[in-house]
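>>> sharing a sequence plus its predicted fold:
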Amino acid sequence: MIKNAIERQLKPWWPRVFGYHLLKLGALSAQVSSLHCSVSRHYSMFDSNCDNHLPDAHADLHHLPVNTKSIDSLLSVFNLEYETDPYQVLREMDRVLISGGYLFLIGFNPVSPLFLGKLLPKCQTQLPWCGQFFMPSRIKDWLGLLGYQIQSDERFMFDSLLTKRPNMLRMQDKLQHWLPNVGGVYLIVAKKVDIPLSRIRQNQEQKTTPWATAPSAGRNVNYEQLNKHDRKTID
């Protein structure tokens, strides 16, 4: 059910992504269909102990065996919730992603009906409640520090996963209509932007305009003759 909801949410985004390499991090990401994606080659990468599904490459998500700035798009599904150092994992994603590349982050929203399972002792040691749920705003703050532009922040799946009663479907429809931000799963689409650093000129000297003496507009005056004329007038 969660896999189908994720694929429906990602489907409108795949035609907007271009490039040569799409990397799916984690066993859950590898199971998400990306057939509608325009990227040429799709790879999956995770620890072989996570799932029976075989990846294209075995790797620790904290230290990816991928060249810097070699991936055009990256998909991460429920990885940050179950890693010991989620920010380091996010930094590794940023390292391998090219400038202008797209990062698709999917995780659990703590402000949702899904969080009710973390309040029940019998569910606290089970998936998905055994992980650490991060606020989407916190994830966006991390991405902002790494220099990303948020393209979209979506919520979906308003189910608590605790019961399958028919009357819960009507409650989910009401939550989706009245409180769209309390969806149990978030999808954050971010674009990597590298801002070039340019030197700022400080205290730039202004060029002073050279002033020239204005030419005299009057006629030349003979002051000796003027003094003689004044003496005669006085006498």
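The structure has been received and is ready for your questions.
>>> C-alpha only now, for contacts and for neighbours.
Fine.
>>> list the buried residues in stretch 85-103.
86, 89-99, 101-103 (16 or more other Cα atoms under 10 Å).
>>> name the residues that touch the longest strand belonging to the chain?
Counting residues, the longest strand found in the chain (DSSP state E) is strand 97-108. The contact list for strand 97-108 (Cα atoms under 8 Å, 6 or more residues apart in numbering) reads 17, 68-81, 133-134, 184-194.
>>> do you know how far residue 70 is from residue 76?
Applying Cα to Cα, to the nearest Å, the value for residue 70 to residue 76 is 16 Å.
>>> residue 146: what's it in contact with?
Applying Cα under 8 Å, 6+ apart, the residues near residue 146 are 91, 94.
>>> state the distance from it to residue 138.
13 Å.
>>> residue 60 now?
24 Å.
>>> go on, residue 79?
15 Å.
>>> quick one, which of those two is more surrounded?
The neighbour count for residue 79 versus residue 138, taken as other Cα atoms under 10 Å, is higher for residue 79 (20 against 10).
>>> show me the contacts for that one.
When contacts are taken as Cα under 8 Å, 6+ apart, residue 79 is in contact with 25-26, 86, 107.
>>> could you do residue 84 as well?
Applying Cα under 8 Å, 6+ apart, no residues contact residue 84.
>>> Provide the secondary structure category for it.
Three-state assignment for residue 84 (DSSP: H, G, I helix; E, B strand; the rest coil): coil.
>>> which helices and strands sit right next to whatever helix or strand residue 139 lives in?
Using DSSP states H and E, residue 139 maps to helix 136-145. When contacts are defined as 3 or more Cα pairs under 8 Å, 6 or more residues apart in numbering; DSSP states H and E, helix 136-145 packs onto strand 185-192.
>>> how about residue 194: what's its closest non-neighbour residue?
residue 99 (6.0 Å; Cα to Cα, 6 or more residues apart in numbering).
>>> thought residue 175 was touching residue 169?
No: assessed by Cα atoms under 8 Å, residue 175 is found out of contact with residue 169, at 9.9 Å.
>>> ok, and here's another one to check against it:
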Amino acid sequence: MDHSSPEKAIIALGPWLETPVGSYVKAWQQQRLDMLTADIFGFNALQIGLPQLDALQANRMPRKWLTDTHLPANGIEGQRVPVVVVHDFAELPFASQSLDLVVLPHVLEFAEEPHQVLREVERVLIPEGQVIICGFNPASLWGVRQVAGRLTGAHFLPQDGEFISLPRLKDWLKLLSMEVNRGHFGCYVPPCTTETWLKRFTFMEKAGNRWWPYLGAVYIVQAVKRIRGMRLVGPAFTRQTAKAPKGVPVTNRIHKQE
């Protein structure tokens, strides 16, 4: 793969998560992901990309995988990174309808073909399987700061990310027959770069969640794969009704049976 590919930019997101503002985002996402994944049951779960975030640590499925586009040279915090499969995000090396849960932490924003990534996720999920997507919200103070940074050259977030609005993401999921059933916004503090200023604006977390909930800097969306045309089959006709004389109206059959 070409090292100038947009997918390579997600590698830069790892070091950014170690900055004060990145740690703030990482802590919020870890808390929410733990809450969402703890009650999702099945056998096979997959996290695609960003091994700096353990999106499946609270999940109790017996088989969990972490995949990425490359093997990291060094472990995280002195430990070996448990990447088990290296692959292109647009081509998942799993059989169709084989996974119960897929987590995409900021993958779509840095993927060269985000639509293809979602199509692959839909393919490998079982019916009623679930996908959880993390992303930066362009309709936020951080999004405005990022746009200004592109004009001035002072980027606040990783510069190569194409951040996807929530309505746009919902449209993509709907086209794949994936129904959004839960979502969260978070990280309401202004785009500060120092830990001191981040702590000063901590009070805005509760205020933002109450007064401007859709303007959080980060969102997490949970969706379910629905299969069209699947319906429960109703009970068959009773034997007496099946043997009723031909040509007799249904109402008369009922009276005769009584």
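Looks like it arrived, so ask away. In this text, all values refer to a predicted model and were calculated from it rather than measured experimentally.
>>> still on that earlier bit, against the second structure, where does the longest strand of the first structure fall?
Using TM-score structural alignment, strand 97-108 of the first structure lines up with residues 125-136 of the second structure.
>>> please apply the same query to stretch 61-75 of the first structure.
Using TM-score structural alignment, the residues of the second structure aligned to stretch 61-75 of the first structure are 89-103.
>>> start and end of the matching stretch, how far apart?
12 Å.
>>> again with stretch 185-198 of the second structure
End-to-end distance (Cα to Cα), stretch 185-198 of the second structure: 17 Å.
>>> distance between it and the chain's centre?
Stretch 185-198 of the second structure sits 23 Å away from the centroid of its parent chain (Cα atoms, centre = their mean, to the nearest Å).
>>> average gap between the longest strand of the first structure and the second structure?
Compared with the second structure after fitting, strand 97-108 of the first structure deviates on average by 0.6 Å (mean Cα distance after the TM-score superposition for the first structure).
>>> quick check: angle from that strand to helix 136-145?
Note on geometry: by axes from the mean of the first three to the mean of the last three Cα atoms, to 10 degrees, strand 97-108 of the first structure and helix 136-145 are set 170 degrees apart in direction.
>>> got the angle between strand 97-108 of the first structure and strand 185-192?
Going by the same axes, to 10 degrees, strand 97-108 of the first structure makes 170 degrees with strand 185-192.
>>> please state the offset of strand 97-108 of the first structure from the chain centre?
7 Å.
>>> and stretch 18-28 of the first structure, by the same measure?
17 Å.
>>> list of residues touching the longest helix belonging to the second structure?
When the second structure is parsed with DSSP state H, its longest helix is helix 20-37. Identification of contacts with helix 20-37 of the second structure by Cα under 8 Å, 6+ apart yields 16-17, 53-59, 134, 186-187, 192-195, 198, 218, 220.
>>> mind running it again at 6 Å?
For helix 20-37 of the second structure, contacts defined as Cα atoms under 6 Å, 6 or more residues apart in numbering pick out 16-17, 55, 58-59, 193, 195.
>>> just after that helix, pick out the following helix or strand.
strand 44-48.
>>> buried ones in whichever helix or strand comes after that following strand?
Sequence-wise, the next helix or strand downstream of strand 44-48 of the second structure (DSSP H and E) is strand 63-68. Residues of strand 63-68 of the second structure classed as buried by neighbour count (16+ other Cα under 10 Å): 64, 66-68.
>>> which bit of the first structure covers strand 63-68 of the second structure?
Under TM-score structural alignment, the counterpart of strand 63-68 of the second structure in the first structure spans residues 41-46.
>>> how far apart are the matching stretch and its match in the second structure?
Averaged out, stretch 41-46 of the first structure is 0.8 Å away (mean Cα distance after the TM-score superposition for the first structure).
>>> roughly how far is that stretch from the heart of the chain?
Centre-to-centre, stretch 41-46 of the first structure and its host chain are 21 Å apart (Cα atoms, centre = their mean).
>>> what sits up against that stretch?
20-26, 30, 55-59.
>>> any of those buried? List them.
21-26, 30, 55, 58-59.
>>> what's the closest of those residues to residue 112 of the first structure?
Checking these against residue 112 of the first structure with Cα to Cα, the nearest one is residue 26 at 23.8 Å.
>>> what sits closest to the equivalent of that closest one over in the second structure if chain neighbours are left out?
Using TM-score structural alignment, the partner of residue 26 of the first structure in the second structure is residue 49. Among residues not flanking residue 49 of the second structure along the chain, residue 68 sits closest, at 4.5 Å (Cα to Cα, 6+ apart).
>>> quick check: the aligned residue in the second structure for residue 6 of the first structure vs residue 66 of the second structure, distance?
Aligned counterpart of residue 6 of the first structure in the second structure: residue 29 (TM-score structural alignment). Counting by Cα to Cα, the gap from residue 29 of the second structure to residue 66 of the second structure is 17 Å.
>>> which SS state does the residue nearest to residue 61 of the first structure when sequence neighbours are not counted fall under?
Counting by Cα to Cα, 6+ apart, residue 89 is the residue found nearest to residue 61 of the first structure once chain neighbours are left out, at 5.9 Å. Each residue gets one of three states, and residue 89 of the first structure gets helix by three-state DSSP.
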